[in-house]
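Chemist: Take a look and give me a structure for this.
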Amino acid sequence: MDAKHRLVEVPGGRIHLVEQGTGPLVLMVHGFPESWYSWRHQLPALAAAGFRAVAIDVRGYGRSSKPHEVEAYRMLAHVADNVGVVHALGEETATIVGHDWGSPIAANTALLRPDIFTAVALVSVPYTPRNGYRPTDAFAQVGGAEEFYVSYFQTPGRAEAEIEADVRAWLGGFYAGLSGDTMPPADQGSLFFVPAGGKLSGRFPGDALPGWLTETDLDVYADEFERTGLAGALNRYRNVDRDWEDLAAWDGAPVTQRSLFIGGELDASTTWMADAIAAHPATLPGLVSSHILEGCGHWVQQERADEVNRLLLDWLG
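Modeler: The predicted structure is shown next:
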């Protein structure tokens, strides 16, 4: 079965997607700094099992629309894009799957539009309902003398200047730094904190690529970001306070649809957010199963493609 590339019109612009197979729709949403290509192992597996598997380039990435305004990347816009994709594909309902930033996008899409998204799978990042703390205020209180990476990303142009100086090397270092087989030892300092006057890349490991990432794979990611720049991708981080304001009516709200969580044992998203995973029986009352993959880092569906495919298909079935 060949994968098809398409551009579909949504109310906020255009979304590029790759689809494979026929059957019930499964919409896959990637995170930072990635693309539809992050789901390259899942597309054929889901299609072979009788699903219409669709992986999008999130707005700001790849061949999807890249609005200039920072506020165009708020959570409500991403929810609207996902709804628009389902409608553009002629479907009425879908299962949504998200990794990294795609996980909160998927969770909030299911939360706001349960009429369309009947099930949700979260990969790497657990569900955390909106709470009473303004995100940037909370981030400013962690790290002591060092700056949390989300805070580092807030000023437009700052992180872009670091990354775009050598996109391929930066991406390779970032992927390696968060991969189970290449991440640096904890005593070398956290990749998520930037020393005063430093750069995020200052704590990247050496030049070795993780086992899941070939030179060709890295070329695919680098070619896209060298063409598009990083502003659209980073603008998602610059909307965390707008999201907090927009979602006030859903403060503390659970996602009640049938759900699945898959995390990596060595991923900071599952260690720092262990309390959120423990709270899933209340925040994800439709949770069918939860899995922490031993020795796995952040790039879960790429590091452990076969295992993730099996877990997804068991759940979808």
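
Chemist: C-alpha from now on. contacts and neighbour counts both.
Modeler: Noted.

Chemist: End to end on stretch 298-317, go ahead and measure it.
Modeler: 25 Å (Cα to Cα, to the nearest Å).

Chemist: got it, and stretch 143-158?
Modeler: Stretch 143-158 end-to-end distance (Cα to Cα) = 19 Å.

Chemist: again, but for stretch 278-288
Modeler: With Cα to Cα as the measure, stretch 278-288 spans 14 Å from end to end.

Chemist: what are the ranges of the helices in the stretch 51-200 of the chain?
Modeler: 75-88, 102-112, 135-140, 149-152, 158-164, 167-177 (DSSP state H, counting those that start in this stretch).

Chemist: Serialize those to JSON lines and add fields for distance to Thr228.
Modeler: Output for the helices of the stretch 51-200 of the chain, formatted as JSON lines (distance: least, Cα to Cα, whole Å):
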{"stretch": "helix 75-88", "distance to Thr228": "19"}
{"stretch": "helix 102-112", "distance to Thr228": "19"}
{"stretch": "helix 135-140", "distance to Thr228": "27"}
{"stretch": "helix 149-152", "distance to Thr228": "21"}
{"stretch": "helix 158-164", "distance to Thr228": "10"}
{"stretch": "helix 167-177", "distance to Thr228": "11"}
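
Chemist: Name the stretch among those that sits most buried.
Modeler: Across the helices of the stretch 51-200 of the chain, the average number of neighbours (mean count of other Cα atoms under 10 Å) peaks for helix 102-112, which reaches a mean of 24.

Chemist: ok, residues contacting that one?
Modeler: Under the criterion Cα atoms under 8 Å, 6 or more residues apart in numbering, residues 29-31, 75, 78-79, 82, 96-98, 116-127, 253-257 lie in contact with helix 102-112.

Chemist: Tell me which of those fall in strands.
Modeler: Per DSSP state E, strands hold the following members of these: Val29, Ile96, Val97, Gly98, Phe117, Thr118, Ala119, Val120, Ala121, Leu122, Val123.

Chemist: By neighbour count, which of those wins?
Modeler: Counting neighbours by other Cα atoms under 10 Å, Val120 comes out on top of these with 32 neighbours.

Chemist: Quick check, it in contact with Ser259.
Modeler: Yes. Val120 is within contact range of Ser259, at 4.8 Å (criterion: Cα atoms under 8 Å).

Chemist: if we can go back for a sec, got JSON lines for the ones in strands among the contacts of helix 102-112, with distance to Leu200 too?
Modeler: Output for the ones in strands among the contacts of helix 102-112, formatted as JSON lines (distance: Cα to Cα, whole Å):
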{"residue": "Val29", "distance to Leu200": "25"}
{"residue": "Ile96", "distance to Leu200": "31"}
{"residue": "Val97", "distance to Leu200": "28"}
{"residue": "Gly98", "distance to Leu200": "25"}
{"residue": "Phe117", "distance to Leu200": "36"}
{"residue": "Thr118", "distance to Leu200": "38"}
{"residue": "Ala119", "distance to Leu200": "36"}
{"residue": "Val120", "distance to Leu200": "32"}
{"residue": "Ala121", "distance to Leu200": "30"}
{"residue": "Leu122", "distance to Leu200": "26"}
{"residue": "Val123", "distance to Leu200": "24"}
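
Chemist: To compare against the first, here's the next sequence to fold:
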Amino acid sequence: MSEITHRLVEVPGGRIHVAEQGSGPLVLLVHGFPESWYSWRYQLPALAAAGFRAAAVDVRGYGRSSKPAQVEDYRMVSCVADNAAVVRALGERSAVIVGHDWGSPIAANSALLRPDLFRAVGLLSVPYTPRGPHRPTDGFARMGGEEEFYVSYFQTPGRAEAEIEPDVRGWLAGCYASLSGDTMAESAWLVRPGGRLRDRFPEGVRPAWLTEADLDVYAGEFERTGLTGALNRYRNMDRDWEDLAAWDGAAITQPALFVGGELDPTTSWMGRAVEALPRTLPGLAGAHLLDGCGHWVQQERPDEVNRLLTGWLRSLS
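Modeler: Modelled structure (predicted):
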């Protein structure tokens, strides 16, 4: 089997780093927060072995990809444009797109806005939610109650960075542990008044799926780049809502797959969105919740996710 290769491709907003393996129909893999292309390390060889060309990007602001200076440069339509440009730069006319965490709405909106390029969409952990009538930050402000929901906490530039960047490795370890099926922390994504997000992270534990070497990779990337580019995606949710007004309530009609973790708090926060998937994704082939699994599904349960992904991808042809 071929090895993973790395390249930088030109996109309208700069350059995007792509890690790819295999040959065949293109499958574009889009990571979430706080991750990188490396979160697909188990899927790249599995998809290549199954006869696909798997390409995992570093989303703008992450890893080796460009890091625009302005907050508004991280809006959803720019991420969609990056994905479209990557498909073209790789010499392909179409792709299946698969995303996890923030990569899931990026993948979903790529399919919604560019059905000419993205012929199917796979969503991990975060279900598709069509644009609704209410400004996103208003909803997140209500979700925290007397405390502060993490998305609200991330809105002010510099605030979360001041918490994270003095100890990137420790913060990442706590973040991953807090949403993993085997080390999950209660209410880890609510911030007490005057507190920090990490105050509820589990101390001194590392989830089984995360080796010290894996943590080194993630920490090394964020220690080099900082967290601002990654956090700026959260700071554009209201801009996204304005940009996507023409697609209010729109369903995604391409073939689709959803895979989540039974223990993932996202499944609870977005329970109505999961129930609505047959309507919002009328081409849905299956919605799978993995028993005992947390948020980081493709890393926590790589064999199960690979089996579901490859089976679905083969059915598309």
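
Chemist: Tell me which of the helices of the stretch 51-200 of the first structure lies nearest to Asn239 of the first structure.
Modeler: helix 75-88 (7.6 Å; Cα to Cα).

Chemist: In space, what's closest to the equivalent of Val71 of the second structure over in the first structure - neighbours in sequence excluded?
Modeler: Aligning on TM-score structural alignment places Val71 of the second structure opposite Val70 in the first structure. If you skip the residues right next to it in sequence, Val70 of the first structure has Asn235 as its closest partner in space, 5.6 Å away by Cα to Cα, 6 or more residues apart in numbering.

Chemist: That neighbour maps to what in the second structure?
Modeler: Using TM-score structural alignment, Asn235 of the first structure pairs with Asn232 in the second structure.

Chemist: Counting neighbours, what do you get for its match?
Modeler: 22.

Chemist: So it is in contact with Tyr74, correct?
Modeler: Yes. Contact criterion Cα under 8 Å: Asn232 of the second structure and Tyr74 qualify, at 6.0 Å.

Chemist: all strands of the second structure, in order?
Modeler: Remark: strands assigned in the second structure by DSSP E are 5-11, 14-21, 26-30, 53-57, 95-100, 118-124, 148-149, 190-191, 256-261, 284-290.

Chemist: Out of these, flag the one nearest Arg169 of the second structure.
Modeler: For Arg169 of the second structure, the closest of those is strand 190-191, at 20.1 Å, according to Cα to Cα.

Chemist: on average, how far is that closest one from the matching bit in the first structure?
Modeler: Taken over the aligned residues, the distance from strand 190-191 of the second structure to the first structure averages 0.6 Å (mean Cα distance after the TM-score superposition for the first structure).

Chemist: tell me what that strand is packed against?
Modeler: Helices and strands touching strand 190-191 of the second structure, by 3 or more Cα pairs under 8 Å, 6 or more residues apart in numbering; DSSP states H and E, are strand 148-149, helix 150-153.

Chemist: Columns distance to Gly204 of the second structure on top of those, output as TSV?
Modeler: Formatted as TSV, those follow (distance: least, Cα to Cα, whole Å):
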stretch	distance to Gly204 of the second structure
strand 148-149	24
helix 150-153	22
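
Chemist: Among those, which comes closest to Gly63 of the second structure?
Modeler: helix 150-153 (21.8 Å).

Chemist: Show which residues not belonging to the closest one make contact with it.
Modeler: Contacts of helix 150-153 of the second structure (Cα under 8 Å, 6+ apart): Thr137, Phe140, Ala141, Arg159, Ala160, Trp189, Leu190, Val191, Leu197, Tyr234.

Chemist: ok, now stretch 300-315 of the second structure?
Modeler: 42-43, 46-47, 50, 180-181, 208-209, 257, 259, 285, 293-294, 297-298.

Chemist: Return the residue of the first structure aligned against Arg164 of the second structure.
Modeler: Residue 164 of the second structure: Ile, not Arg. With TM-score structural alignment as the criterion, Ile164 of the second structure matches Ile163.

Chemist: So what's the residue count around the residue mapped onto Asp275 of the first structure from the second structure?
Modeler: For Asp275 of the first structure, the aligned residue in the second structure is Arg272 (criterion: TM-score structural alignment). When neighbours are counted by other Cα under 10 Å, Arg272 of the second structure registers 12.

Chemist: if I look at Arg272 of the second structure, how far off is Arg7 of the second structure?
Modeler: Per Cα to Cα, Arg272 of the second structure is found 39 Å from Arg7 of the second structure.

Chemist: Next: Gln21 of the second structure.
Modeler: Distance, Gln21 of the second structure to Arg7 of the second structure, by Cα to Cα: 11 Å.

Chemist: do Val191 of the second structure as well
Modeler: Plainly put, Val191 of the second structure is 39 Å away from Arg7 of the second structure if you go by Cα to Cα.

Chemist: who has more neighbours, those two?
Modeler: In this view Val191 of the second structure and Arg7 are compared by other Cα under 10 Å, and Val191 has more residues nearby, 21 against 12.

Chemist: The more buried one corresponds to which position in the first structure?
Modeler: Per TM-score structural alignment, Val191 of the second structure is aligned with Val194.

Chemist: pretty sure that match is touching Phe153, no?
Modeler: No. In this structure, Val194 of the first structure is not within contact of Phe153 by Cα under 8 Å, at 10.6 Å.

Chemist: so what sits against both of these two?
Modeler: What both Val194 of the first structure and Phe153 touch, as defined by Cα under 8 Å, 6+ apart, is an empty set.

Chemist: Can you name the residues in contact with stretch 176-190 of the second structure?
Modeler: Outside stretch 176-190 of the second structure, the residues touching it (Cα under 8 Å, 6+ apart) are 144, 147-150, 197-198, 200-202, 205-208, 263-265, 292-296, 300.

Chemist: again, only this time at 6 Å
Modeler: Residues outside stretch 176-190 of the second structure that contact it (Cα atoms under 6 Å, 6 or more residues apart in numbering) are Glu148, Phe149, Tyr150, Arg200, Phe201, Arg206, Pro207, Gly292, Cys293, Gly294, His295.

Chemist: Return the distance of that stretch from the chain's centre.
Modeler: Remark: stretch 176-190 of the second structure is offset 17 Å from the chain centroid, using Cα atoms, centre = their mean, to the nearest Å.

Chemist: Can you mark which positions in that stretch are buried?
Modeler: Going by neighbour count (16 or more other Cα atoms under 10 Å), the buried part of stretch 176-190 of the second structure is 176-185, 188-190.

Chemist: Report the two members of the residues you listed separated by the largest distance.
Modeler: Asp182 and Leu190 (19.7 Å).
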